[in-house]
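Engineer: Let's see this in three dimensions:
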Amino acid sequence: MSRKKVAISVGDLNGIGIQLALENHDIISQEIEAVYCIDRNMLEQAAHKLNLTIPSNFQTVEDLEGYFEIEPGVVRKESGAYAYASFVRAVALARNKKVDAITTLPIHKKAWELAGVAYKGHTDALRDFFDAEAIMMLGSPQMYVALFTEHIPLREVAGSINEKALTRFLIDFYQTAKPSTQVGVLGLNPHAGDDGVLGDEERIIQKAIENAHREIGTKIFSAPLVPDVAFTPRVRANYTHYIAMYHDQGLAPLKALYFDEGINVSLNLPILRTSVDHGTAFDIAYKGVKISSLSYLNAVKYIVDHTIR
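Structural biologist: Model prediction:
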């Protein structure tokens, strides 16, 4: 069976992404054929600054505009523009069936903003590119968490929980994540609302769960779980997948448990996209520091083990 071909967008070149790509190329090449969305000139500059050798079979792309001088650890519009161009090229390769999937290395959101990029991150852009309701799921084989709301202010979360949108989210999640065991759905309020004493959003969540069950024909989702006990060992023994109502509700426990090995997966798209679940680490970029590669290697392994439908 032939290896899958994967486009890798290199992220912000002022950060640690290109070090991860160079140091782990031989490892991932045993599983996939990697195409790195970086041009040769920028690659050679980065490798020189890192004092790393470029592997002979390190495939790059041509005509990726935006050459700039790498400044380790500095937020710059030039590095943001290049990171976005790298990502767009990776998506184009996947859209045109030149590769089987894409893996994205970390960007800096402020650098994207300085470069005039209209999106807050990869997932926002993918929704627009494909006119699809992409779902952000993060985690590791031990535990995955999908986020109903993502990068919005906490004060807006409760108002964003409505029956129709959550029903659609649950159905899409089931159809694309393909969980084999029951999925834990978190309530929003302390004590999951205590029967309305501490809030009534759980009634909306429960109704959405019932709607989804009727549509998909199986009872795969739990009743709203009390958030502060949902990730205790006793409860976690029942679930490998969770649905969180907001960003920190799901990601704080996930990162406490599996920070180094977690990945980001974009579900409900016509392409398969995975990403590392960490940032650019500007504080250690180009300083000769050993960087954990678990997240990057797991992001690639997820592609090896999964298909889009």
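
Engineer: Please count neighbours and contacts with C-alpha atoms only from this point.
Structural biologist: Will do.

Engineer: Return the residues in contact with the residue nearest the centre of the chain.
Structural biologist: Nearest to the mean C-alpha position of the chain, by C-alpha atoms, centre = their mean, lies Asn264 at 2.4 Å. Going by C-alpha atoms under 8 Å, 6 or more residues apart in numbering, Asn264 touches 136-139, 274-277, 299.

Engineer: please redo it, this time with the cut-off set to 7 Å
Structural biologist: 136-139, 274-277 (C-alpha atoms under 7 Å, 6 or more residues apart in numbering).

Engineer: Most neighbours among those, which one is it?
Structural biologist: Neighbour tally across the contacts of Asn264 (other C-alpha atoms under 10 Å): the maximum, 29 neighbours, falls on Gly139.

Engineer: and for comparison, fold this next one:
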Amino acid sequence: MGCPAGIGPEIICRLFDREQGALTRNCIVVGDIHVLEQAAACLGLNLPIVSWIPGQALVTGTLPVRQVQTVRSEPVRWGQPDANTGRIMGQAVEMAVAMVTSGAGRAIVTCPISKKSLQQAGYPYPGHTEMLARLTSTQRVRMMMAGPRLKVVLVTIHVPLAQVSALLTQEEVEDCIAMTLAALQQDFALSAPRIAVAGLNPHSSEDGLFGDEEQRIIEPAVRAFSSDQVSGPWPPDTIFYKAAAGGFDAVVAMYHDQGLIPFKMLHFEDGVNVTLGLPLVRTSVDHGTAYDIAGCNRADPSSLMAALAAARTISANRQQEDRT
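Structural biologist: Sure thing, here's the model as predicted:
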């Protein structure tokens, strides 16, 4: 459900109200039923929201909710997260992981959370991804942003720009490329994926004129792979255009905004966040909690629809690979 005070409950209710059918079939919402009822009432939706437990049959036309341990006893204040909303968020993630690992679910689709209220509730994680990695005992994970025209995977994520160069190593870049290749083959069913690796500096350093990370780190990492599959380092100001035009299946970017700015220009409404490296399928919306519009009847569920569709596709591709 994501943060109860954000737009997560709203876009979930909109999704189930609009898309009763193939997209929401066999979907369970993990969260607090009272918050979802509040969101539906706020939106003026006549949406049957029902409690669900594992093993219980699903009823078409309803929004089934697996209730977390913490129950919101008073109406949530839209746009105002607190420790209580943080506990609901944390428990929802824990319960979703337990459901998938036990076989009661096939994938996790997450709505946005508040990192601050998650930590106020006593959870030591900076976000969803780190929490999922810990709960599944996963050592290395990567963020892929996936859309119909562009896929981007990040070597470094939420760090100050001044620290990026020091965090780049040949091993890190190679690991990111390898995880991107595996995801394109396994999750997106591409038999011969083409990956472009972006440089760090303007013009990809122009032969060392604007820095040497390309020569010291990125080029050796690219050479570790087949030239038919991986190429670079490419100038960052042109490579995303080439990839979006169909020249590549994904771009490996060196830092957060290098990859996310072009991606969100193209896929702000239909982009999906896919976590690579986990033993389970996890997709997410590519936007935040949007506290400024929470409860205002303005939130768009397009990214959630795309994340759910992507989770179904990736799950089906992994099952097909397991059978072959």
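
Engineer: Now do the buried residues in stretch 132-145 of structure 2.
Structural biologist: Across stretch 132-145 of structure 2, burial judged by 16 or more other C-alpha atoms under 10 Å covers 132-133, 141-145.

Engineer: Equivalent analysis for stretch 166-175 of structure 1, please.
Structural biologist: Buried residues in stretch 166-175 of structure 1 (16+ other C-alpha under 10 Å): 166-174.

Engineer: okay if I get these as TSV plus distance to Ala146 of structure 1 and secondary structure?
Structural biologist: Below are the buried residues of stretch 166-175 of structure 1 laid out as TSV (distance: C-alpha to C-alpha, whole Å; DSSP: H, G, I helix; E, B strand; the rest coil):
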residue	distance to Ala146 of structure 1	secondary structure
Leu166	12	helix
Thr167	14	helix
Arg168	14	helix
Phe169	10	helix
Leu170	10	helix
Ile171	13	helix
Asp172	11	helix
Phe173	8	helix
Tyr174	11	helix
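
Engineer: ok now do the residue mapped onto Arg40 of structure 1 from structure 2, which residues does it touch?
Structural biologist: Using TM-score structural alignment, the partner of Arg40 of structure 1 in structure 2 is Ile33. Contacts for Ile33 of structure 2 (C-alpha under 7 Å, 6+ apart) come out as 65, 67.

Engineer: State the distance from Ile33 of structure 2 to Val65 of structure 2.
Structural biologist: From Ile33 of structure 2 over to Val65 of structure 2 the distance is 6 Å, taken as C-alpha to C-alpha, to the nearest Å.

Engineer: same check, this time on Gly79 of structure 2
Structural biologist: Distance, Gly79 of structure 2 to Val65 of structure 2, using C-alpha to C-alpha: 22 Å.

Engineer: of the two, who's got more company?
Structural biologist: Under the criterion of other C-alpha under 10 Å, the comparison of Gly79 of structure 2 against Val65 puts Val65 first, with 21 against 18.

Engineer: on that earlier part again, which secondary structure state does the residue nearest to the centre of structure 1 sit in?
Structural biologist: strand (DSSP: H, G, I helix; E, B strand; the rest coil).

Engineer: what does Ile243 of structure 1 give?
Structural biologist: strand.

Engineer: what's the counterpart of it in structure 2?
Structural biologist: So, by TM-score structural alignment, Ile243 of structure 1 is matched to Val252.

Engineer: Quickly note the distance from its match to Thr156 of structure 2.
Structural biologist: Plainly put, Val252 of structure 2 is 10 Å away from Thr156 of structure 2 if you go by C-alpha to C-alpha.

Engineer: So which of these two has more stuff around it?
Structural biologist: Regarding Val252 of structure 2 and Thr156, a neighbour count based on other C-alpha under 10 Å identifies Val252 as having more, with 26 against 23.

Engineer: Could you check which residue of structure 1 pairs with Leu161 of structure 2?
Structural biologist: Aligned counterpart of Leu161 of structure 2 in structure 1: Leu154 (TM-score structural alignment).

Engineer: With adjacent residues omitted, what lies nearest to that match?
Structural biologist: Spatial nearest neighbour of Leu154 of structure 1, chain neighbours left out: Tyr246 (7.8 Å); criterion: C-alpha to C-alpha, 6 or more residues apart in numbering.

Engineer: Quick check, that neighbour in contact with Glu150.
Structural biologist: Yes: counting by C-alpha atoms under 7 Å, Glu150 is a contact partner of Tyr246 of structure 1 at 6.0 Å.

Engineer: between these two, which one's more packed in?
Structural biologist: More neighbours surround Tyr246 than the other of Tyr246 of structure 1 and Glu150, with 24 against 18 (other C-alpha under 10 Å).

Engineer: quick one: contacts for that one?
Structural biologist: 147-150, 157.

Engineer: Name the helix or strand for Val185 of structure 1, please.
Structural biologist: strand 184-185 (DSSP states H and E).

Engineer: Roughly how far does the equivalent of Asn14 of structure 1 over in structure 2 sit from Ser73 of structure 2?
Structural biologist: In structure 2, Asn14 of structure 1 lines up with Ala5, judged by TM-score structural alignment. For Ala5 of structure 2, the distance to Ser73 of structure 2 equals 14 Å [C-alpha to C-alpha].
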